[in-house]
Every structure is written in structure tokens, then in C-alpha cells.
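Engineer: can't give you the sequence, but here's the structure:
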């Protein structure tokens, strides 16, 4: 596949792209590289963005199906955000958070707290999603140390989960390929089953599957001991795991078990927050839960500036303030914590979301889901699932076994290559294609996107048949 990746990069190189591609191959290490091409790889070169579209170096305009990486929520080339960046940088480009502060960070914390469920009222800023999850876990450790419970540190996570790329946050990830060659803090993490209804045991209905997941969680707490478990971390919808939407009521029941056993519930909303499901936060407004902490990033600035954070329950902070260790220090912070430019951008981004984009998302989401669902007429497609403006097309070898392993493992990349030629960028995940377009997408643009995806999958089916890989 290394040759195919190099070919893809070459095909997207125009007059202005050749130099960039050569420089990348000589000097740039791409994220998530393979050993066989690390430090010698170039990827599809993107030159411009406008609204829901991006343009590659050949001038081809593409629908930005993944919205960057789940993040360009209000679309590309929003002049009002660019102006905010300029104005704030000209006023104050940076201040050290160790012993000073800036006004945008304080105002944004107040605005975010106003949207958060329950008593989540205080914000700690980070630089992105991985550092947000890392911060939540380090806060859990600090919290239990101060309360005299140094043994209460284990973390519950799930199969299919994705929580980041730092050492501790990556240790929570439940996708096998993420950990095949990477180390992790395995002594701190306990993995539970993915809440994926499509992969539930044969013959088990949804109610029974939900009971199985809840019973497994409760039994795990009983077996290990609640006095040893500090936190459960879960995405409301498992994003990079394939847009796994949990069964109804599952999250509420897990939340209750956490509350009963004094286990901190961390809702990882790095993807689902700031409009992806039609609300600023999905935990309360969509799923009816009030976590102890919520992590966020990506859509908080619509990808225009790196920013993330953790919203923390007032109850937890009050317990720390009442403790017998007032001098205990939460020894954690980042150089760019509370960055004034990032916080200023997030404030304007939140204005735009509140003014119209959240309502628009809720209005077009049912149409988006219905149109994607029509792809199930294609025999290569095992299931189309999603929520809000998140969707996944999962391809299978056959619908009796729902087995993806008999297919070429790069079927998602094959579909993406065809869609790229047709005018759509797709997020390929092995046998899956994930779609999470900018929230400003219209019904007509949804029709265009689904039409291209239909043709891309059809062409991939033809390829697989010709190669004898698939007989569907």
C-alpha cells in the first residue's frame, strides 16, 4: 500500500504542489505512519478551503466529508474567525498561565459552563483532545490522592474507544491496531466490551445486549473493587471506532453505577461537543447524563486554532477545598493553557453556533441520516449508522456473517480514492467510511455527498469482483 499512497500524493500534486510533496518526503513525519514509509511519505495535498469544500493542489474541489478531523464545524474560510485571530494577536498574542491570566479565557469558561449539564462549572484549558483526556485522568489521580485514597486509580474504558495519543490517554484506546506496536499503561486500564449493537452476539436483541453491557460493567466493579477504580471514560458516541451509537438507556445506567460506587464519570466529548449532535454538549441534552467531567476540543474553535479543555464538577472542587491538605498542588499545566487567541476564537465560534448553526444542524440531521441509510441497498454495505451529523458506512464480506475480515482490509481507502476522483473526501477506517461534514451543509449538498459515496462504493464493488476478492 506504500506505493499506492505515494501514487495518490503524486496525483494530487500540481504546479504548486511538487515542491511541498518533495519536502514532505524528505523532512516531514506524518501522523500514524507505517514503519515502511515513515519519514518518506507525502499525502494528498490540500491548498484551500471554502464552506464545506476543500481544493487539492490540482484544483479539484472536494466536499470535506470528515470536516477536517470532526472539527471544521462552521466551515472553512469564515472571515469573522480570521479577524478575531488577527485582532486578539494584535492586542495580546500570549500570556503565561502560571501567574497571569487573560480576559477571553475567563469569559469563555463562563460561557461553556452555562451550556454544561449538572454542576459542571469550571474549565481547565488544554491544547487539544488528547491533552484534555490526560488532564481529566491526572485530575482524578490528584483528587483521590488528596482524599487519602491513593489506591483508587484504575480506569475503565471500552473496546472500540479512541481517547487520544498521549501515553495515558492512548492507553484507553480500544482499537487493536492502535496498540499493536505501541506501549501503554496497561496496569492502570481495564477494558470492557464495545457498546456496538451491530457487533452484538447473534440472536441477542437490543434489550438483552444492553443488559449484558450493564451487567458486565457492574460485575467488573464488584470483581476489582470500587475502592480501586477511579474513573470511567467513555465517548457518548464512539467516533473513530466507527460512529458507534450506544443502545438507548445504556449511558444512564452506567452513570448510575459510577455514582453508586464513587467512580468519576468522564464523558469524552472531543467529537460530539460544539454542535456535532446539534447541541453544545451532548451528554445532558442528547443522552440525559450529568458526568463528573466532560472533555472537549476540535469543534470548540471549529479547527481554526488548537484548543481543548476539561469541565469539572463543582462538587469535586469543593471537596478539594474542604480537604485537610490545602497546600496540595495539582501539578499540571501546559505552556498554551488558556491561550488568549484560541479562547477569543472559541468565543466567536460559539456565537456563530448559538446564532444559527446548532438549530440548522438539528433541522438537517434527520435528512442526513435518512439519505446515508439509502446506501444499505448496496450489497457491500452491512450497516449505515449515525446520529446528528455523524455517520458511518460499514462494509462487510456478506450480510450473514457481517464479517469484514474476508474483505481487502483497505476497502475504506479504495472507496475514498474513488470518491476523491468524484469530488468527495472520505474518512476511511479499514472496512468503514466515516462522514462528519461541516455543520453548515445543506440538503442539496447532502444529496451530492451521498450520490458520490454511492458511486464510489459501486466502483469499489466492481474492483473487488474483478480481483476475485469479493463475489457479492
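Structural biologist: The structure has been received and is ready for your questions. In this text, all values refer to a predicted model and were calculated from it rather than measured experimentally.
Engineer: all contacts plus neighbour counts: C-alpha atoms, from now on.
Structural biologist: Fine.
Engineer: contacts only, for residue 394.
Structural biologist: By CA atoms under 8 Å, 6 or more residues apart in numbering, the contact set of residue 394 is 242, 381, 382, 383, 384, 431, 432, 433.
Engineer: out of those, which is most surrounded?
Structural biologist: Highest neighbour count within these, by other CA atoms under 10 Å: residue 432, with 28 neighbours.
Engineer: for that residue, give its distance to residue 252.
Structural biologist: Residue 432 sits at a distance of 28 Å from residue 252 (criterion: CA to CA, to the nearest Å).
Engineer: counting contacts, what elements does whatever helix or strand residue 177 lives in pack onto?
Structural biologist: Using DSSP states H and E, residue 177 falls within helix 176-179. Here helix 176-179 touches no other helix or strand, going by 3 or more CA pairs under 8 Å, 6 or more residues apart in numbering; DSSP states H and E.
Engineer: next, the one to line up against it:
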């Protein structure tokens, strides 16, 4: 018989062991996990987390780019509870809806740029991207172009973890031999990373080359076969890559000329991370045909994603009223999730969190860019509350350390021991804190990260690595 667990709260060690023995984590690295297990988090408030042992951490990662309004908000929990008591579930298939779903769809249409007035709810960012790609196929077929189904993405992109969305993305390390990916009908262009542009090429020339690469692909594949182009306004998990000036606008113009739908993957950049509801138009002058979003839509309190798309897409799909859109999920438009989404947007607006993200975000980037003076730091880049530090062995050549050195994980471990969480990704340390962050918090992040980098640099030099 299984002992009734509710009678005795497990100890920190028991929780750690339960997790180690039974849970398969996303992106599990089996060797380290089986040896070291996982850090068990038990509480969150604002920008801080507490582990099972009671240690407190400043969460500079923001969950996973998502805890925009901060953790532990009673009114978010109240919105959840009140909606669950009133209507815990109602499907939105075919001709049924619910109050929060209808209201949130209208609110998103009001906030989105241009004529993006239609909303399809999903379970998260991966399913939003999956749906958007399928919507490209659907719309092109409705327009009398059933062969115009190829999708163009970029290297170092991350678009999700379903079979289709991970096939569209192409971030180093995500493709493993044990899985299979859709290969036909998906093309990848160069990442628009100015830091890694060819030697001797100006940023403007680099932008020209990227645009020319897209135009050449269209000639090679055929405009009659390419149906959609998908781009994160800033490539998030692929390295916080801010594209060259004018790049996204020029790529959008190419799409317009060739009837290629432009999908802006704003799963990370939407709902305040850059100081705007959406970044595509506000930051980059592009009104896309679709926006995929999730994460900051509910600030991570519950799962929810959405595809926000244009009236012209809807009109073509709905023409003559004869077609069925056979895509969706049991939890599309879940009433509890949508009620939380509404409350989340209310808090962001009421507390001026977009303005705070812009003001403190500018200070955040400026303060962290001072770390470029350190021997191990090649570049600090990003925009506002979306920043990464790229570590290099040689500043002049931008050569990284060997992968096995794992310096970014060592830096995150050192920072964790000092009471702060940053996210290691390859040779990067990534930060995306809550929109509630203060300038004093920024100072703490910058000072702690500097101490951690200096500590790890000293260790590397003692181990015989040449740095700088």
C-alpha cells in the first residue's frame, strides 16, 4: 500500500530524491542529472525564489522569459480561483465559447498592431508556432496556391518543441540523433548576428548580405513554393540576437512582394519584455501577418498561448463558409487561463510595467555592458529586459572556449551560490527578469554576475586556459 503523502510533508532530501527517481525534465542531460539531481524550488515572490532548504535567490532569468509581473501575486491567484469556481472548464470547439476567452481575444485584438484582429488560443508557444505554420499552409491553399507551403526560418532560432515547431527552429544543440525532424519544405537562412558577421564587413553590408541571401533562396526554391517566413524579432534562446538596423523591415518587404506570410514569433518579446505590448511594429517597424505569443501573456501563472492573425487571413479561410479549420486543442481558450491572462494584462497596464521595463531595461543593458571590460566577456547584447553575456577565450578573434569547459554553467553555479539565478546556454549567460525589477535590483545583478565571472575566470586560468 502507498503511504498517504498528504499526512507528512516530504523533507527537502525526499523531494530531491522523488524528482531524481521519477521525473523526466525537459532537455534532461542524463549524466549530470542522475549524479546531481535538480534544485527544488518551493516558493516565489516578486523577483525572488526560495528552494526547499530555505535559501533565497534573485531570479534574473524570469522563470523562462515569462514571469513578467512577478511571482506570488494574490490577485492573480484570486482570478484563478474565482474563475475555477464559476467555470473551471468549457471547450471552445466549433460553436461554443466562454466569457474569459471571448474577452481576452478582444483585448489582444485591441493591443495587436495593424489588422491583427483574430485570435486562436493554444496551450503555449510551441503549439502556437505549430498552428501558425499550419495556418500558412491552409491560407495559401485557400488562395489557390496549394503548393506554396515551404517555410523559411533562420539558424540559431528557437520556435518550440513539438515535432513541427522544433523542425522549424534550428538552435545549436537542439537537434539530436535519437529524434527525427521534418526536413523537406523547411529552409534556414543565416542568423542575423552582427557580432559574428564576416571579418571586414560593416553592419550595413552584413544586413545587405542577409537580405540578398533570402532573395537568392526565393529564386532557387521558387516564390510559388515558399508560403511563410518566421522570425523572432530578437532571437531569444538562440543567443539574444538583435538583428542589424532595418533587417526585419526589409525581410518583411520581400515577403510582401512574393505573397509570403510573415510570422513574428513573439513568444518572448511580447507583453513588455522590450517595453511594448508587442515588439514587431514598435521596435522594428513591421506589421506581421501573424504573431505567436505565450509566456508573458499569463506571466507563467498558467499555460496559455495564442496565434494573433490578420483579418485578410480570416477572410480568405472563411470565404463562402464551406471550410473547416481542423486544428485546436482541448485547452484552447481554457477559461481559467484566459481569466488569468486578462488579470495579467490589467496589472501590466495599471502598474505601468511597460514604462518600467523601458526605463529600468535601458539601465539594465547599460549596467551589464560594463562587464565587457572583463577578460572572459566578448559581448553583452540585447535590448532592455532581454540580455545575454557571451563568453569567449579570445576577445580579438571571438574564439570560444572548448565546449567541455562549460564556463557558462560554472558562472551560473557561482552566481547561484551567491544568491542569484542566471541561465547558461552554450557559451552564454542569459537574463530576462520580471518587469517589476528596480534599479537597485539591476545593481545587485550586475555586481553579483561580475563576481561570478571573475571567480570562474580565475579558476580557468589556474586550470591552464588562456583568457582574454
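Structural biologist: Cool, the structure landed. None of the values given here were measured: they were computed from a predicted structure.
Engineer: TM value for the aligned chains?
Structural biologist: The TM-score (TM-score structural alignment, normalised by the length of structure 2) is 0.95; 457 aligned residues with a CA RMSD of 1.5 Å.
Engineer: thinking again about what came up before, what about the helix holding residue 177 of structure 1, how far off from structure 2?
Structural biologist: With the two structures superposed, helix 176-179 of structure 1 lies on average 1.2 Å from its match in structure 2, counting by mean CA distance after the TM-score superposition for structure 1.
Engineer: the equivalent of residue 318 of structure 2 over in structure 1: how many residues sit nearby?
Structural biologist: Aligned counterpart of residue 318 of structure 2 in structure 1: residue 321 (TM-score structural alignment). If you count neighbours by other CA under 10 Å, residue 321 of structure 1 ends up with 12.
Engineer: now do residue 98 of structure 2
Structural biologist: With other CA under 10 Å as criterion, residue 98 of structure 2 counts 16.
Engineer: swap in the one 3 residues further on?
Structural biologist: A total of 25 residues lie near residue 101 of structure 2 under the criterion other CA under 10 Å.
Engineer: which position in structure 1 pairs with it?
Structural biologist: Per TM-score structural alignment, residue 101 of structure 2 is aligned with residue 105.
Engineer: please apply the same query to residue 453 of structure 2.
Structural biologist: Aligned partner of residue 453 of structure 2 by TM-score structural alignment: residue 457.
Engineer: from residue 441 of structure 1, how far out is its match?
Structural biologist: Residue 457 of structure 1 is 22 Å from residue 441 of structure 1, by CA to CA.
Engineer: tell me the centre residue of structure 1?
Structural biologist: Closest to where the C-alpha atoms of structure 1 average out (CA atoms, centre = their mean) is residue 271, at 3.7 Å.
Engineer: that one matches what in structure 2?
Structural biologist: Alignment note (TM-score structural alignment): residue 271 of structure 1 maps to residue 268 of structure 2.
Engineer: so what's that match closest to, chain neighbours aside?
Structural biologist: residue 65 (6.1 Å; CA to CA, 6 or more residues apart in numbering).
Engineer: what's the burial count for the aligned partner of the one you found in structure 1?
Structural biologist: Aligned counterpart of residue 65 of structure 2 in structure 1: residue 70 (TM-score structural alignment). By other CA under 10 Å, 26 other residues sit near residue 70 of structure 1.
Engineer: correct me if wrong: residue 70 of structure 1 contacts residue 271.
Structural biologist: Yes: counting by CA atoms under 8 Å, residue 70 of structure 1 does reach residue 271; the two are 6.1 Å apart.
Engineer: quick one: common contacting residues for those two?
Structural biologist: In contact with both residue 70 of structure 1 and residue 271: 298, 299, using CA under 8 Å, 6+ apart.
Engineer: how about the strands in the stretch 1-150 of structure 1?
Structural biologist: 46-50, 53-56, 61-64, 120-126 (DSSP state E, counting those that start in this stretch).
Engineer: residue 80 of structure 1 is nearest to which of those?
Structural biologist: Residue 80 of structure 1 sits nearest to strand 46-50 of all the strands of the stretch 1-150 of structure 1, at 13.4 Å, using CA to CA.
Engineer: quick one: what helix or strand has residue 233 of structure 2 in it?
Structural biologist: Residue 233 of structure 2 belongs to no helix or strand, assigned by DSSP H and E.
Engineer: now do the one 5 residues further on
Structural biologist: Secondary structure assignment for residue 238 of structure 2, by DSSP H and E: no helix or strand.
Engineer: could you count how many residues lie near it?
Structural biologist: So residue 238 of structure 2, with other CA under 10 Å, has 21 neighbours.
Engineer: quick check: it touching residue 159?
Structural biologist: No: between residue 238 of structure 2 and residue 159 there is no contact, the gap being 9.9 Å when judged by CA under 8 Å.
Engineer: name the nearest residue to residue 110 of structure 2, sequence neighbours excluded.
Structural biologist: Counting by CA to CA, 6+ apart, residue 110 of structure 2 lies nearest to residue 117, which is 7.3 Å off, once chain neighbours are set aside.
Engineer: roughly how far apart are the alignment partner in structure 1 of the one you found and residue 294 of structure 1?
Structural biologist: Residue pairing (TM-score structural alignment): residue 117 of structure 2 is matched to residue 121 of structure 1. Using CA to CA, we find residue 121 of structure 1 at a distance of 11 Å from residue 294 of structure 1.
Engineer: what does residue 413 of structure 1 align to in structure 2?
Structural biologist: In structure 2, the residue equivalent to residue 413 of structure 1 is residue 409, according to TM-score structural alignment.
Engineer: neighbours of that match, just the number please.
Structural biologist: 19.
Engineer: what span of structure 1 is stretch 236-253 of structure 2 aligned with?
Structural biologist: With TM-score structural alignment applied, stretch 236-253 of structure 2 matches the range 239-256 in structure 1.
Engineer: can I get the contacts of residue 394 of structure 1 in a markdown table with secondary structure?
Structural biologist: Formatted as a markdown table, those follow (DSSP: H, G, I helix; E, B strand; the rest coil):
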| residue | secondary structure |
| --- | --- |
| 242 | coil |
| 381 | strand |
| 382 | strand |
| 383 | strand |
| 384 | strand |
| 431 | coil |
| 432 | strand |
| 433 | strand |
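Engineer: counterpart of residue 187 of structure 1 over in structure 2?
Structural biologist: That one, residue 187 of structure 1, aligns with residue 184 by TM-score structural alignment.
Engineer: I should have written residue 146 of structure 1 there, sorry.
Structural biologist: Applying TM-score structural alignment, one finds that residue 146 of structure 1 aligns to residue 142 in structure 2.
Engineer: cool, and residue 359 of structure 1?
Structural biologist: Residue 359 of structure 1 maps onto residue 355 in structure 2, by TM-score structural alignment.
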